[in-house]
Each structure stands twice: as structure tokens, then as C-alpha cells.
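>>> for reference, the sequence and a predicted model appear below.
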Amino acid sequence: MYRTARRSLFASGFALTTALMFSGLAGNADAADLTPASLRLKWLPQAQFAGYYVAKAKGFYSDEGIALTINPGGPNIIAENMVGSNTDTFGHGGGMASLLQAREKGLPIVGIGMLFQETPYRLVALEKAGIKKFTDLKGKTVSTWFTGPQFMVQAMLKANGIDRDVNLEAQANSMVPFIDGKVDVATVTVYNELLILKRRNVTPAVMFNPADMGINLANEAIIVNESTIKDNPKLVQGFLRASLKGWVYAMTHKDEALDILLKEVPTLNRTEQMETLEALQPLLTYGAGGSKGIGYIDRDNLAFAQKFLLDNGALKKAVDLDSSINTTFWDKVPASDKVIPR
């Protein structure tokens, strides 16, 4: 089973013939006129990235004059690094936190879209833990991933005055320690670990959402290298429009989206991927994502993210926010291509 990436807060050179062979070329553009480009995912192909596969299969990229190759991520393949080095043209990265950390490191990447308007992380506890309200975590053992989410957990604990009274430990790659009661509280994403618990008939008694406690860092950034923006803004515009259009189509035609995804990766479980796809929609349409359109970048939220990361030691120095994002491409995407009908 494919596991969803939890990236640390932390092949663009494919020949045209190779890119075209996998592109499907469902659009109207002449094959000889297509510009080759690549997209690096943050993890392995799965429903978390369905919008791109849909856009490719439906010819949305070729309609924009792009022959797109979609490259998988992996444990040691970080989209921010691949785009920063121009190994890949575009990337589906970790989110605001990883974008800012990459900029601090000097990587010339720019966010042009932010898919998850709401953080996908939750803290969960079973009934046997005896937790009803957040302050009941005092004296309990809490597990989380020390790849970024730990900062949110620590901030939640500190805000409630119990940060010194909780045993915070690294979370395993399995939910078994939580199910067996070896930890009282675990961290989950709504589109992966929470669904794993459901499939095992394990129902958390309580669930705490960081966003409800004022800690909401947008996730799943669409990124590109500064040089690509400068040298080929038409390519960037076409890619973003096609990608957002693909996501809108995937969310409004979920069965067809899964047909496309499973054709690409037949080993995936259709039922599980549908559950994942359904869990993504509230994250995509949270707040401005629903009213203004998916992929919206909220600069105020970016400023909040930077302050949060600085306050928690995840950033050593502030970075220039205005050069970290470029919203002009998103602004030019028609509402029909980025707003999911209600």
C-alpha cells in the first residue's frame, strides 16, 4: 500500500518523444509544437495527486502546448530540491512551511498555488485514554512526526500551558502502537492515517484540529523555479491553468478520476483511493479555496506561517515573502477552471 508523504518542513530533461509517449496527447495541439516539462510529486502516485493525472489524460496540458511528464517522489526525493536545481520544471511540494524553509536555504523556488487551505493534520485519542478536552493531554504520551508537524503539536501544547507536562515522542510509520495503547495520542492526516484507522474499525473518541486552535498552515504547494518564471511565463501560466482544471474535474468526476489513476497504477486499491479523494475535497475548498478557487495563496497566512516557524525555531531568519510566491498566474486562471461547483 502506498503511504502518503510527510515531507520535512522541509528529469526535466526527458526527450520530447519520451514525454509524448506518456502524455496521451488528448488535446488539440500539434505534437511537434508541444513544450516538454516535468512535474515532480512529493510521493508515489496516488489519489493525493489525482488532479495532475486527470489533466494529462484529458489533454488539458497538451491544450496549453505542454507535453508533461509526471515524476514520482520518494523517501529521498524532495520536490523542492528537484525544482530548485531545475531537475524538474514544476513540483508538488510540502506547503508553506517547506516553501519558506527552502527559500531560507537559498533555493530559487516560487509558490504559484497552494492546494490545501486547511492543515490536514489532526491529533486523535481513543476512549481508553480518558481524554475529553485538550488539557487532558497533561501527563499523557503524544506521538508525532518530527518532520514538521511537531512544531504544530508543541505550539498547541504551549498555548494550553501543558507543554512541559506531556511526553512527546517520535511517531512510528505504523498506527499499531497507537491502536495497542502504547501512546495515548497520535498524529494523523485526514486522507491517510485516519482512513487506516477507519478500515481497522478503530474510531477515535476525540480529534483535535490545529486549525480550530488558530494554527493553520496551508499545505501542498505548487512550485516552480524562478528562472522558469522569467524565461517562460507562458509555460507557467499554461501549467497552472491545466493543473487546477484537472483538480476541478477530478473532484467533480471522482469515478472517472480513479479510472485514470488506476490505469496509471493498477496496484492501487480503488475503494481506498476513493476514500482518499473524498477526504481531499474539504481541504481544497476550505475558506477561500471554496469561494475564490482551489490553489489560492493567502499572503496573510504565509506571513503567519513565517512568524510561527520563526517563533518555534524552524526558521533561523525571515525570508522575503513577496519573492517566495507569485499570485499573478493564479489570478489569470478563469474561475471556471479553479472553482469547484457546490
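Thanks, I have the structure now.
>>> drop to CA atoms for contacts and neighbour counts, all remaining ones
Will do.
>>> so where does the residue most central in space within the chain fall, helix or strand?
Nearest to the mean C-alpha position of the chain, by Cα atoms, centre = their mean, lies Glu220 at 2.4 Å. Assigned by DSSP states H and E, Glu220 falls within strand 219-225.
>>> and here is the other one:
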Amino acid sequence: MRTRYRMERRALLTGGTALALTAVAGARVPLAQTLDKVSFQTNWRAQAEHGGYYQAVAAGIYRRHGIECEIRMGGPQQNPAQLLLAGRVDFIMSNGFQALNYVREGLPFLTVGAIMQKDPQVLMTHEGNGINSFEDMKGRPILIGASGRVTYWPFLKAKFGFTDEQIRPYTFNVGPFLADRMAIQQGFISSEPFAAQQAGARPRVFLIADAGYQNYQTTIDVSQRMVNEKKDLVQRFVNATIEGWSAYMKGQDVAGANAAIKRDNPEMDDAKIAYAVQVMNQAGIVASGDALTMGIGAMTEARWKSFYEGMRDVGRYPAGLDYAKAYSLEFVNKRVGLA
């Protein structure tokens, strides 16, 4: 089922002619000049959670930055990180864990921007059943998928005293959740709660990021070689992407982007897209924290350090890992899109 793979995708290990132009933040390139062609691989089928990239294409933002961007839609049989490592794509959508994996494996790839300041992963239960906090979930059965067990679950164990004995297999549909008013299951804030609502439930949602889980999501990953050899192109791609996300989250002329999302993924409809954008805005998934002052895509050394140390302390990564190699702050924190 679609939901099955959708929830697993975050944990997957997980070109062109140069323009004669000096790179500056937010630079616009005349359309008459040759466009640099790049490919961007998403981590799943088209959806509102990818909206900023589609907006940058549909609204001509990439082209104004001298780029012809091909969005390649992900799916259950694709591993974006493997495609990047093999040189089959220029940029991929990923997450903080993948960036640290590059370092652990000695691979010359890194993250150059983080679109989602908050990981959209949630635990959800039913309103009115007495489960009102993460603390109330201690000792209770929780439906968790395989990827969650190696990403956010160690954080929950350390933070709230959860144990592996609480884990129950996640069936990747809301059926068991609907059948049990005491059920607790994983989900994304922009997806599973909507499905539960459509089935008549009243889900209560707990965003793990709001409990201190610091994983960056929907990151932009690229090879170190491309950063070294085409720095101007990487900067223009990041700037254009940020502008696309800024417009999309504000709902500025997004009809073209949404039409492209629905074209690529017929499972999407206007109601699903509208719900996802609404809750992402309400929860500050894209625009919160550092992004409010430094612009969408913002990252900081302090946050990366905290994320690595937290995952190191729960045994996810070894001590002494040179986590600073996982990312570059050179291309973000420039207040692009804030005006």
C-alpha cells in the first residue's frame, strides 16, 4: 500500500553548461542565456511535502536562476541515496541521518540545506482516551515501522523511558488504529491524521520534533565534487529552491505546482494537498526556529552537533564521528525568501 512505503522512505540509505555569471545570493539569470540542466530526486511520490520544488519549476523560479531542473519522482523501488552515490542524479531529498551515514561510511557527499526545520514524524492516538502526552504513552503498545525503530524510537526511549517491549508491528494502514480507541501509531503530521479523519476518527497528534527530536528533514544532498566544481550552480539551485518553498507555503500562485503534483501522482487531490500545507504551516514544519530569521533551508552547527551527540548517546552513531563533514552552511542562512 502507498502508506506502507511512505512511512519507510525516510530511513532509506537514505551538469550542464556553465553560465558566465558571478554568483551572488538571489542572483537572477536572463532566460536568453543557456540553462544549466540538473536533476533532483525526491524521496517519494509527488505530494504537498514536495511542493516547493514543484513551485520552483512551475513558476519559472529555477529558470530565472539559470537552471533547467528535472524533478524525478521517488517511489517504493527507488533509493535516492544510491542514485546520488552512483552519479545518476545531481541532488536528492534526504534527512539528517543520511548525512551522518555519508560520514560514517567515508563517502564524499553532504547536505547543503534543510527545508524542513521539524521532522514531520508524529505519534497519534484518539482524542478523549486519557493519553494526553508522550509521558502517558510509556508502557503502552505503540505501532512502529522498521525505519522508526532506528531513527526516532531510540530518542523516545531515552527521553521518555519507552521500551522495545512496547513496539507492535505497524500494518501501514489506519484499520487497526480505527478499531482500537487506545491505539497509538506512527504517522506523518501531514498524512496519517488526515486519513484517520476521513475515516471518522478524531486523532490527537504528538509531533516528536516538539519533544526535542532534532533531525533535519527534506534536506538537499549533493556530492562534494559538485560543491567543489560547480559552487555557483549549487548556490543558485539552493536559492531557487528556497524561493519556491517560500512561495508555496504562502500559497502564492501555486495552482501550477499543485497541478504538476497531481499529474505526477494521481493519488493526490486538492483536499489532501490543502490539509498538508495547512498543518505544515500550523506546526512550523518548514518555517520555524532558525528559518524565521535566516530563511527557509537554514542550518546551524549547534543543531547538527546536538543531533549527532543525541544519536551517539543512544548508540546510533559511534563516538568521535566528524559530524561537521556531513553538511555545509555555505549555501544557506542568507535570508533568501524572507523579503
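Everything's here; your move. Predicted model only: the values in this text are computed from it and were never measured.
>>> in the second structure, what range does the strand holding Glu220 of the first structure match?
Mapped onto the second structure using TM-score structural alignment, strand 219-225 of the first structure covers residues 217-223.
>>> contacts for the matching stretch?
84-85, 90-96, 99, 108-120, 297 (Cα atoms under 8 Å, 6 or more residues apart in numbering).
>>> chain center to the helix or strand where Leu277 of the first structure lies, what's the gap?
Element membership for Leu277 of the first structure (DSSP H and E) is helix 270-284. From the chain centre to the centre of helix 270-284 of the first structure is a distance of 13 Å (Cα atoms, centre = their mean, to the nearest Å).
>>> repeat that for stretch 230-242 of the first structure.
Worked out by Cα atoms, centre = their mean, stretch 230-242 of the first structure lies 20 Å from the chain centre.
>>> circling back: quick one, which of the contacts of stretch 217-223 of the second structure are buried?
If you count burial by 16 or more other Cα atoms under 10 Å, the buried members of the contacts of stretch 217-223 of the second structure come out as 84-85, 90-96, 99, 109-120, 297.
>>> okay, and which of these map to strands?
Applying DSSP state E to those, the entries found in strands are 91-95, 109-116.
>>> quick check: of those, which lies closest to Pro141 of the second structure?
Asn95 (27.3 Å; Cα to Cα).
>>> what's the closest non-adjacent residue to the closest one?
Excluding the flanking residues, the one nearest Asn95 of the second structure by Cα to Cα, 6 or more residues apart in numbering is Gln217, at 4.5 Å.
>>> in the stretch 1-150 of the first structure, which spans are helices?
Here the stretch 1-150 of the first structure has its helices, by DSSP state H, counting those that start in this stretch, at 16-23, 50-57, 60-63, 79-84, 96-104, 149-159.
>>> any idea how far the shortest one is from the chain center?
Averaging C-alpha positions (Cα atoms, centre = their mean) puts helix 60-63 of the first structure 23 Å from its chain's average.
>>> quick one: the spatially closest residue to Glu256 of the first structure that is not a sequence neighbour and Ala257 of the first structure, what's the gap?
Closest residue to Glu256 of the first structure apart from its sequence neighbours, by Cα to Cα, 6+ apart: Ala250 at 7.5 Å. Distance of Ala250 of the first structure to Ala257 of the first structure, given as Cα to Cα, to the nearest Å: 5 Å.
>>> and if you look at Ala47 of the first structure?
Relative to Ala257 of the first structure, and taking Cα to Cα, Ala47 of the first structure is found at 9 Å.
>>> same question for Thr17 of the first structure.
Distance, Thr17 of the first structure to Ala257 of the first structure, using Cα to Cα: 26 Å.
>>> what's the average distance of the longest helix along the second structure to the first structure?
Among the segments of the second structure that qualify as a helix by DSSP state H, the longest is helix 231-250. The superposed helix 231-250 of the second structure is, by mean Cα distance after the TM-score superposition for the first structure, a mean 0.9 Å from where its aligned residues fall in the first structure.
>>> quick check: buried residues in that helix?
Applying a neighbour-count criterion of 16+ other Cα under 10 Å, one finds 231-249 buried in helix 231-250 of the second structure.
>>> also stretch 182-197 of the second structure?
Using 16+ other Cα under 10 Å as the test for burial, stretch 182-197 of the second structure gives 182-196.
>>> could you tell me the end-to-end distance of it?
Start-to-end span of stretch 182-197 of the second structure (Cα to Cα) is 16 Å.
>>> translate Ile285 of the second structure into the numbering of the first structure.
The equivalent of Ile285 of the second structure in the first structure is Leu283 (alignment by TM-score structural alignment).
>>> Gln41 of the second structure -> the first structure?
Here Gln41 of the second structure is matched to Arg40 in the first structure, going by TM-score structural alignment.
>>> burial measure for its match, as a count.
Neighbourhood size, Arg40 of the first structure [other Cα atoms under 10 Å]: 29.
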